[in-house]
Every structure is written in structure tokens, then in C-alpha cells.
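# quick one: sequence plus predicted model below, questions after.
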Amino acid sequence: MAPAAADQLQVMASGFTKLMVSQLATRLVTFSMNLLVARQLSPEAYGLSAVQFHLITTTILFLSREGFRRGGLRIQEQTGKEGSTTVAERVLRVSWPILPIGLVLSTAVCAFVLWRSAAQGGDAQYQQAVVAHGVAAVLELCSEPLYIISSTRLEFGRRAGIDTAAMITKCGVTLLLVLNGSLHPALVFAASQLAFSCVVLGGYLAYGAQLWSQGQLKVHSWRLDSEDRQTLAITGLFSIQAAEKLLLAEGSKLALVALESGYNQGVYGLVANLGSLVVRLLFTPVEEAAFTAFSRAGLGAAAEPSARGPLAQVLTVAVKAVGLLGLLALSFGPFYSYTLLRVVYSQRWSETEAPFVLGCYTAYLLLLAVNGITEAFVHAVLDPSALKAANALLVVFTAAHVLCSVVLVKAGGAAGLVLADTLNMSLRIAFSLWYIRCYFSKVPGFSTRQLLPSSQVLLACGLVSGCLAASNSHFMASQQLVLHGFWRQAALHVGVGVCCLAALLMRILKAERGTLAQVAGLRRKQE
């Protein structure tokens, strides 16, 4: 492997491993908390946190900071004579607008939600919780400049520690208050979100104090130079793109809130939290680490198209790795969704439409995994003019997604929502693949077909899915459950799954030995 490719893959593997460890700890705690909370709350109450409050927080945070996060990663250590100190200074100069922007957005979003709640006769506890979520978002945004500095310095371990502490605190507060039962559910979720934001802010303030004591946070001048203005310009483009991506990612949930009952919101919220456990544990860390690696490698390769070979190698390994994980979810998820929900959340949830929706969501995970890497690559290497063109295309995708969401949510409820998201993700992947093919057109021997797993793996996944479909139809049929009991039939069905998983993993190890060897080699270097 070329040295440049190895260096960038090592950056990605290092960041992914540290973030994955954090995600593993936090998501296992989150899963346990969601399990206990879901058993205590009605679907309507559960939908408050999983859908409505999630939309409030995500809208404020994503619009305020996403563009600055992506633009800030393009600040290089070579931009000044003082090394990393200059990087921190530049980050502070260009990222401070996050705070006033976040304050304005928080006020606007909360005011709109409160106005809508008042028009629908919402209760006072819900309105208080909305305000608390707005305050929590602003508190979290106060840490953002220091977060960006940490990211530019590739300090993934620090971020992992802060995220873990914050999520565990949030889970603990939620569980204690729910079990106590003295607070309205909306206020319980508000208190836990405030606790989360306070821990995040406290963690990054401690990091800032450390940098200050080392003399690395001194800003000698707040006047913007040409490089700062260039960073702000591309940050603006990323921010526009963030707004479009927000509608793409959350537009279907907005349609769900506007058109569906609180019960259906709760069902979708349960499925999304369960299904996204894999996303947050594996896909999000590798996407963020990959974007950092692509940003650093892409700047050097942009001027010399003939030097893009190592970058193509990085992309191929990353897409194949997440694609294999997504294929596992697609092969097993639809046939074990009912069993999982009945075991974990009880028959109360398994007899709703949640198993069918969860099965659809596991199929959607494959597209989500691939899009996370391909889109991270495209955003990392686009120049300003290409970013403008990409933003214009995202407007078209956004309009199509919102329209599909309204139509499909009306027709299919929560399952229609997942279908709308699937169509949206397919469009985004198609654009990314087109750009990737153009970007690497001068790299000898490169083809987008290289991003796919081998035909042997695809065939094996198809055979496993057929076997599991037959097992699910036979062992988990209603008459079989009545005749023999759930636990006996579930054990037999799971036994078939274990055998299929072992066979599939053996086939993957044999067919994708080269890809797995590269990942394993990077892990050994990192250790």
C-alpha cells in the first residue's frame, strides 16, 4: 500500500476505533435506558423524546454548527509559522459566530414550537420542556469552538471521553426521574438534555483551560486574513448544505409529527432508537473519522489528479468495510425484528407495526452506511464552485424527499417514513458515485465497481436471507407460537440464525481477505 494511503487510513482507523469505543459504552447504556424507559411510558409519551424533542435539538445544533465543523477541518497546520497554536487561533477567529447564530436559531425554533403548541392547546409542562431544550442547545454550542480545535488536532480520544460522560449522565438522569414518577415525561426529557449539555460544556471548558495554560489559546488578532475569509466562505457553503441535509434527514419526521398521531410517533421513535444503535455505534464514528482523513488527503491530491490513487484506495477500503456491515444488517434484520422486540420490549410492542417498521429500517441501514462514507468523501474534496453545484442539486433532492414523505407517511405511516428515507438515500448515493467516478477518472484501473463487495459475498447474503425467511415463516408463525410457545420457537429460530451467521462470516473472511487484512494491519500499527 502506498505510504500516503496508509497514513490516511491510519488516521481513519485510529479515529474510528476511539470513537467506536466511546459509542459502544454510551450506546449500550442508552439502549438499556431506552429499554427501561419504554417499558414505563406510553407510546405517546415516548414519542415526545424520540421524535419531537429530537427535532428541536437537531434543528438548532445542526444548522448552527455543521458548516463550521466541516469548514474548520480544512484549516491545516501548515497555514502558519506557529504550528498547532496558529490552527487554534484561526479556529477561534472563524468559529465564534456559532454562538450568536445558535442563540437566534434557538429562539426562533422554540418560539415556533410554542406558537404551534398554544394553537393546539398544549400543556404548560410541554412548553417548559421546549424552552429547556432550547437552552440546552445553546449551552452545548458554547463548547463548539473547542470541539473544532480538538478535531483539527485529531484528538479523538478526548471527544470520546466527553461524549461518554455526557451520555451516561443523560441516561442516569432520565432513568432516575422516570422511575421516580413525580415529573411530567416532557420535563424528565428536558432535565436529562440539560444535564447532557452541561457535561459537554464542562468537558470542553476543562480542555480549553488546559490549552490556555499551555499558551495555545491566545488570539493575537481578531482581524480576518485571506485564509480566514476563504474558510468562512466555504463554511457558508457547508452551512447551506447543512440546511438542505437537515431537511433530507429530518423532513420525513416533520411530516410524521404534522400528519400522524402521537402513538405512531412513539412506534417510529422506538424503531429509530433501536435501529440507529448500529448507526451510532459503527457508521457514525467511521464516517467522521473518514471525513477527517479525506479532508487532509484531498487537499494534497486536488492539484495533481494523477496523485489521487492513494485516496481512491482509502475510499475503497472504507466503503467496503461499512458495506459489509450493512449487508449483515440487511441479511438478518428483517427476519429477527419480531423476535427482538418481543424479547426486549415485551409483547406490548411486538404486536404493533413496530416489527415490520424495524425490518424495513434494517434494510435502510445498508444505504445509510454507504452514503455516510461516499458523501463524507465528496464533501471533503469538493472545491467552492463544486460545492455550490452540489448545494443546488441537494435542493432538488430535498424537495423530492419532502414530497415523498408527505405522500408516503399518509399512505403507510411509520413504514412509509422509512421508505421515503430510503428513496432519499438512494438519490444521494447516486450523486456521490457519479462525482467519485469523475474525480478518479484519471486514476488507472479505478472503477466504482471496486467499491462493491465481491459477488461471492453478495450471493452468500442472498442465500442466507432466503434461509432465514424460511426459518421465520416456519418457526415464528402464529399457529406454531400458540402450539409450542414463544420461547421454544424463538430458540430454534435463533439457532438457525447463529449457524447462518457463522457460515456467512466464513465466506466474508475468505472472499474479502484483502480488505480485512488492510484494516487489521492498521489496527496493529495503531496499537
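Right, received. Where do you want to start?

# switch to C-alpha atoms for all contacts and neighbour counts from now on
Will do.

# run a quick neighbour tally on residue 111.
Residue 111: 16 surrounding residues under other C-alpha atoms under 10 Å.

# now do residue 496
Other residues close to residue 496 by other C-alpha under 10 Å number 15.

# ok, now the one 10 residues further on?
By the other C-alpha under 10 Å criterion, the neighbourhood of residue 506 contains 12 residues.

# skip the chain neighbours and tell me the closest residue to the residue nearest the centre of the chain.
In the chain, the residue lying closest to the centroid (C-alpha atoms, centre = their mean) is residue 284, at 4.5 Å. Distances taken as C-alpha to C-alpha, 6 or more residues apart in numbering place residue 372 nearest to residue 284, at 7.6 Å, with adjacent residues excluded.

# for that neighbour, list the residues it contacts.
283-284, 287 (C-alpha atoms under 8 Å, 6 or more residues apart in numbering).

# just to revisit the earlier point, other residues contacting the helix or strand the residue nearest to the centre of the chain falls within?
Here residue 284, judged by DSSP states H and E, is contained in helix 284-302. Contact with helix 284-302 is made by 4, 8-9, 11-13, 15-17, 19-20, 23, 73-74, 307-308, 311, 318, 372-373, 376-377, 379-381, as judged by C-alpha under 8 Å, 6+ apart.

# at 7 Å instead, please
8, 11-12, 15-16, 19-20, 73-74, 307-308, 311, 372-373, 376-377, 380-381 (C-alpha atoms under 7 Å, 6 or more residues apart in numbering).

# list the buried residues of the helix or strand following that helix.
Using DSSP H and E, the next helix or strand after helix 284-302 towards the C-terminus is helix 309-345. Using 16 or more other C-alpha atoms under 10 Å as the test for burial, helix 309-345 gives 309-342, 345.

# neighbouring contacts of stretch 437-445?
305-306, 308-309, 446-448.

# ah, wrong one, I meant stretch 470-480
With C-alpha under 7 Å, 6+ apart, stretch 470-480 has contacts from 335, 489, 493.

# if we use 6 Å, what do you get?
With contacts defined as C-alpha atoms under 6 Å, 6 or more residues apart in numbering, stretch 470-480 is touched by residue 489.

# kindly report the same for stretch 10-24.
The contact list for stretch 10-24 (C-alpha under 6 Å, 6+ apart) reads 156-157, 160, 164, 281, 285-286, 289-290, 293, 522.

# equivalent analysis for stretch 339-355, please.
Applying C-alpha under 6 Å, 6+ apart, the set of residues contacting stretch 339-355 is 267, 337-338.

# TSV please, covering those and showing distance to residue 228.
Below are the contacts of stretch 339-355 laid out as TSV (distance: C-alpha to C-alpha, whole Å):
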residue	distance to residue 228
267	46
337	50
338	53
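
# ok, now how distant is residue 151 from residue 15?
For residue 151, the distance to residue 15 (C-alpha to C-alpha, to the nearest Å) stands at 10 Å.

# between the two, who's got more neighbours?
Legend: neighbour count by other C-alpha under 10 Å for residue 151 and residue 15, higher for residue 15 (25 against 20).

# against that first model, consider the following:
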Amino acid sequence: MGNQEVLGQAARLASSGLLLQVLFRIITFVLNAFILRFLSKETVGIVNVRLTLLYSTTIFLAREAFRRACLSGSAQRDWSQTLNLLWLTVPLGIFWSLLLGWVWLQLLEVPDPNVVPYYGTGVVLFGLSAVVELLGEPFWVLAQAHMFVKLKVLAESMSVILRSVLTAFLVLWVPHWGLYIFSLAQLFYTAVLVLSYVIYMVKLLRSPESTKQLTLPVSKITQLLPSVSRSRAFINWKEAKLTWSFFKQSFLKQILTEGERYVMTFLNVLNFGDQGVYDVVNNLGSLVARLIFQPIEESFYIFFAKVLEREKSATLQKQEDVAMAATVLESLLKLALLTGLTITVFGFAYSQLALDLYGGAMLSSGSGPVLMRSYCLYVLLLAINGVTECFTFAAMSKDEVDRYNFTMLALSSSFLVLSYLLTSWCGSVGFILANCFNMGIRITQSLYFIHRYFQESPHTPLAGLRLSPALLGVFALSGGITSVSEAFLCCERGWPARLAHIAVGAICLGVTLGTAFITETKLIHFLRTQLGRSRLSDKMT
């Protein structure tokens, strides 16, 4: 597969993923807003913080390093060894599930069973759901490596929707089941997710024409299972060593990613009700990050990993590949900056209205609006960090990955300390401030790596972080106008005033996007080009 084709596939993967996720997320958004009106803050806190943390920690520690290692490098590999390596995630997941389950049951504060019943069952079933999901890991990596565009998005989105539908049904009909509801829904979600990949692969491999056209490394479903051969090692030890390097990094990254939940869970700085409000705001604030930034990061990580060779500097690689990578990186940085700034500027004036529409007074009163406004700034940093680390992790050598682990260790330690101090000082907003500080440090590290990587080449991809003065002025003006509009029109003055406030924001947003279209011509050309390649790829498939 040529690099232009790889770029087209990555663009197709990102754009298709974005459109499909927007559709499915809207459905899930409505279902979750409905469910929130029937739950207590304490139940939301236990499910979304305590139990979800158990599940996500088990999943992350068991598979993240394997995913990064097995998606890196050349396509010319012994896939049987790679698949054998991926199956090791299952026993590793069982180990983490048992260990963390014991911690959650024996060492952490147990909620009042009269307020949140069936906590022990919830811990067991959430741990089991993590192990079930790991059974689909070889299928997921094979699909990603061969860029099956819609499979991942459809499988994950449909699983999430079905989980939300089941949760809503159980909340309405058997609300006394407590955590049984969410535990069964979570187990159902992982089962549907894994079965989606398995069924797709079975049907694909039964079609000889599709298998030949896609040049898959396996011809029957049994070849995806672990296999032992006397002629070769069970696993590729180079991939195993890279996995270990990424594992050390992923352990630290998990602390940074879920750090506030660890502080809430192990240090009890917030009660279960406050944890619930914070988590709902956090999920709502990160919705755009999951919709837009995550598909772009995952898709273009594969692109950079395929185009660039890890152990070579930019000057020792094919210059057309380096030029293409630099152009793509510059455009992605510009896109991330524009998207993040738009969310920050307009999110400040519309946070309270959004929370009131989503969860009612439980979210729009108290600390909710302040949390949401703070999170809008954090989204800007998330956007930039997603792109910079996407390139950095794809281009780093194994030794550089190991050295980066020490930086992550320092960041993890400082984040936990800073989260505890800031939360003690200013409540749940302290978590977001600590996240902003650490995200800024991570961005700085990645920018330094990118600068060094391209310093001996004529390319300057970091120019993507510069905006025209006219566009910056329009952003500032829009921020001022919408803030005044919020003060006079929102949010206790009824729906006519709210609609007027929304209209003001829509006009300002239109002017901002129009200015961006006029001033950022290079980015517009890149987006048009990639959309054209995506459509062409769709026609070919």
C-alpha cells in the first residue's frame, strides 16, 4: 500500500468515524439525559467513577501497550506471532481484574447499601466485563491494521446505544435493582462488542473474493487463535520488548488520564454525590474530544506509524515521506487549534445552558457551570495534545519511548499531588486545573520532540499553531459578545430569552467560521483534498 493510499485510508477512517460517531453519540446523549433524571447523584458517582474506574484500569493495563506495539512497524510481519502476543492480554486481564477487584472490595470505602445497593455484585461484573472485552483484542488489532473503516465505529457505537437502551429500560421497570442494572448493561455491552468483531471476521473470511482483495494474513477463523510452531518462536520478541516499553508508559499515562478518579476513589476528597456531578460534567465536556479528536488521533497514529520508521531520523528517511508527514501534522495541528479555540470561546457563555438542558437543576446549579467553563479550556489543551502525541508516539524510537517514561513518572507524581492540593483548596475545579497543568507539560514535551525531529529538514509543521491576527480578533470579539448575551439573556429569563442567546451565538459562530475559511486557506485545501480521497476510497471499496 503506497503512502498516498495510506493517507487516504487514514482520512477515510477519521472522517467516517467522525460522521458515524456524531450520529450514534446524539442517540446516546439523549438516552443518557433521560436516564439521569431517574438517578441519585450517589448512584451516578458509584457507577461512573468507582466501577468505571475498575473497568477502565483493567482494560488499559491489559491491552494499551499491546495495541501500540502491534500496530507499529512494517506490515511485513509474522502475524501468527503478533496474534499470539495479543492473546496474552486475556490472562493479563484476568490478573488485573482479580487484583483490582480485591482492592475495590476490601480496601476502599463501601457505599451505604440502603443508598446504593449491590455494590459487591457490581465490582464482580464490571471486572468480568473487562475480561470479556479482551477476548476480542486480536480481532480489533487485525481490523485496525487493515483499516476496516466502519467496523470499529459501528461495533462500538451500536454497543453503546444498546447498553443505554437496556439501562433506560431497566431503570424504568426495575429501579430497585440498583447496581445490578448498570452491571448487567456493562456486561451486555462488552459481549455485543466482541461478537460484532467475531461475526464480521467470520463472514469476511468465508468470502474468498474479499479475502483475496484485502490481502489478509489469515484465511480462516481458526488462524486467529493462539498457535504453537516448532519452526519459530511463540511470539516476536522485538514486539514483546516494545510492548514492555509501552506498558511502563501506559501505566503512567493511565494515572494521568484517570488521575482525578484515582484521587476521588482512594483519597475521598469528594463524597459520592459530588463525584457524580463532576463525572457527568467531565463526560459532557469531553464529548467533543471523543467525537472529533479521538478518531483523528487513532487514524493518523496509524498513518504516521506506517509512513515513518522509528529507528531513523528525518534526514535518513525518504524525503517525500517526511514531507508528507510534516504537511499532515501541520494541518492537524491547525485543525486541533481551531476546534479547541472554538469550544473554549463559545463554551464559556453556553455552559450553564447546556448543563440545564442535559441534566436539569442537578447539574446547572452549584459548581456545575464553573466546572464546565473550566473544562472548555481543558478541551483546547486536549485537542493539541492529542495531535502532538499522536505523531510523537508514532515516530519515537524504543529508547526514546523508555526515556519518555521517566517524564511521565514525574508528571504522574506531580499530578496526584497537585490534584489533592488544588481540590482541597477550590473543590472539584481543582481536578481540571491540575489536568490543564499536566496537559501543558505533555504538550511542551511533544513540541520539543517534533522541533528536534524536523530541525535538520526544511519542514516546519509547528507553524500549524499560528493563527492570523484577523481570526484571533474575531475569536476575542465573539467571546465578548456571547458573554454579554449570557448576562442579559440567560438562563433564568425563560425560553424566548434563551433562544435569543442561542441566536447570538449562532451568528458569532458563523462569522468565526467564515473568517477561518477565508484566512486559513492551506487548511481548507488539506481538508478538501482528504475528503476527496476519502470519497474516492469509498467508491473503490
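Everything's here; your move. Computed from a prediction, not measured in an experiment: that's the story for all the values here.

# assuming the best superposition, what's their TM-score?
The TM-score (TM-score structural alignment, normalised by the length of structure 1) is 0.92; 512 aligned residues with a C-alpha RMSD of 2.2 Å.

# returning to what we had before: residue in structure 2 matching the residue nearest to the centre of structure 1?
The equivalent of residue 284 of structure 1 in structure 2 is residue 294 (alignment by TM-score structural alignment).

# any idea how far residue 187 of structure 2 is from that match?
Distance, residue 294 of structure 2 to residue 187 of structure 2, using C-alpha to C-alpha: 24 Å.

# go on, residue 327 of structure 2?
Counting by C-alpha to C-alpha - residue 327 of structure 2 and residue 187 of structure 2 are separated by 43 Å.

# kindly report the same for residue 425 of structure 2.
Taking C-alpha to C-alpha, one finds residue 425 of structure 2 at 38 Å from residue 187 of structure 2.

# which of the two has more neighbours?
Shown here are residue 425 of structure 2 and residue 187; by other C-alpha under 10 Å, residue 187 has more neighbours (21 against 11).

# how about whichever residue in structure 1 pairs up with the more buried one, nearest residue that isn't a chain neighbour?
When structure 1 is aligned by TM-score structural alignment, the residue opposite residue 187 of structure 2 is residue 194. For residue 194 of structure 1, ignoring the flanking residues on the chain, the nearest one in space by C-alpha to C-alpha, 6+ apart is residue 136 at 4.9 Å.

# same question for residue 64 of structure 1.
Closest to residue 64 of structure 1 by C-alpha to C-alpha, 6+ apart is residue 102, at 5.2 Å.

# need the counterpart of the one you found in structure 2.
So, by TM-score structural alignment, residue 102 of structure 1 is matched to residue 93.

# okay, now that match: neighbour count?
Neighbour count of residue 93 of structure 2, defined by other C-alpha under 10 Å: 26.

# and the helix or strand containing the residue nearest to residue 194 of structure 1, how far from structure 2 on average?
According to DSSP H and E, residue 136 of structure 1 maps onto helix 124-141. Averaged over the aligned pairs, helix 124-141 of structure 1 sits 0.8 Å from structure 2 after superposition, using mean C-alpha distance after the TM-score superposition for structure 1.

# what lies in contact with that helix?
106, 186-187, 190, 194, 197, 201.

# widest-spaced pair of those?
Largest separation among the contacts of helix 124-141 of structure 1 by C-alpha to C-alpha: 186 and 201, giving 22.8 Å.

# which part of structure 2 lines up with the biggest helix by length in structure 1?
Longest helix in structure 1, counting residues (DSSP state H): helix 384-439. Matched against structure 2 by TM-score structural alignment, helix 384-439 of structure 1 falls on residues 398-453.

# again with stretch 458-468 of structure 1
Going by TM-score structural alignment: stretch 458-468 of structure 1 matches residues 472-482.

# which residue in structure 1 aligns with residue 248 of structure 2?
Checking TM-score structural alignment: residue 248 of structure 2 goes with residue 240.

# oh, that last question was meant for residue 238 of structure 2, not what I typed.
Residue 238 of structure 2 maps onto residue 230 in structure 1, by TM-score structural alignment.

# what is the burial count for residue 468 of structure 2?
Count around residue 468 of structure 2 with other C-alpha under 10 Å applied: 11.

# which non-adjacent residue is nearest it?
residue 519 (6.8 Å).

# again, but for residue 59 of structure 2
residue 130 (5.8 Å).

# alignment lookup: the one you found to structure 1.
So residue 130 of structure 2 corresponds to residue 137, using TM-score structural alignment.

# its match - how many residues pack around it?
With other C-alpha under 10 Å as criterion, residue 137 of structure 1 counts 26.

# how much space separates it from residue 313 of structure 1?
Separation of residue 137 of structure 1 from residue 313 of structure 1 (C-alpha to C-alpha): 38 Å.

# now residue 35 of structure 1
41 Å.

# same check on residue 167 of structure 1?
35 Å.

# give the equivalent position in structure 1 for residue 333 of structure 2.
So, by TM-score structural alignment, residue 333 of structure 2 is matched to residue 319.

# how many residues are close by the closest residue to residue 247 of structure 2 other than its chain neighbours?
Leaving out its chain neighbours, the residue that sits closest to residue 247 of structure 2 by C-alpha to C-alpha, 6+ apart is residue 65, at 4.7 Å. Residues lying near residue 65 of structure 2 (other C-alpha under 10 Å) number 22.

# now check structure 1 for the residue matching residue 65 of structure 2.
Using TM-score structural alignment as the criterion, residue 65 of structure 2 maps onto residue 67 of structure 1.

# my read is that its match contacts residue 238, right?
Yes - here residue 67 of structure 1 reaches residue 238: they are 4.4 Å apart, a contact under C-alpha atoms under 6 Å.

# for whichever strand or helix holds residue 246 of structure 2, buried residues please.
Element membership for residue 246 of structure 2 (DSSP H and E) is helix 237-257. Within helix 237-257 of structure 2, the residues scored as buried using 16+ other C-alpha under 10 Å are 239-240, 242-256.

# give me the mean deviation of that helix from structure 1.
Helix 237-257 of structure 2 sits 0.8 Å off on average (mean C-alpha distance after the TM-score superposition for structure 1).

# how far out from the middle of the chain is that helix?
With C-alpha atoms, centre = their mean, to the nearest Å as the basis, helix 237-257 of structure 2 stands 17 Å off its chain's centre.

# what comes up buried for the helix or strand that it is followed by?
Counting by DSSP H and E, the element after helix 237-257 of structure 2 in chain order, helix or strand, is helix 259-267. Buried residues in helix 259-267 of structure 2, counted by 16+ other C-alpha under 10 Å: 259-265.
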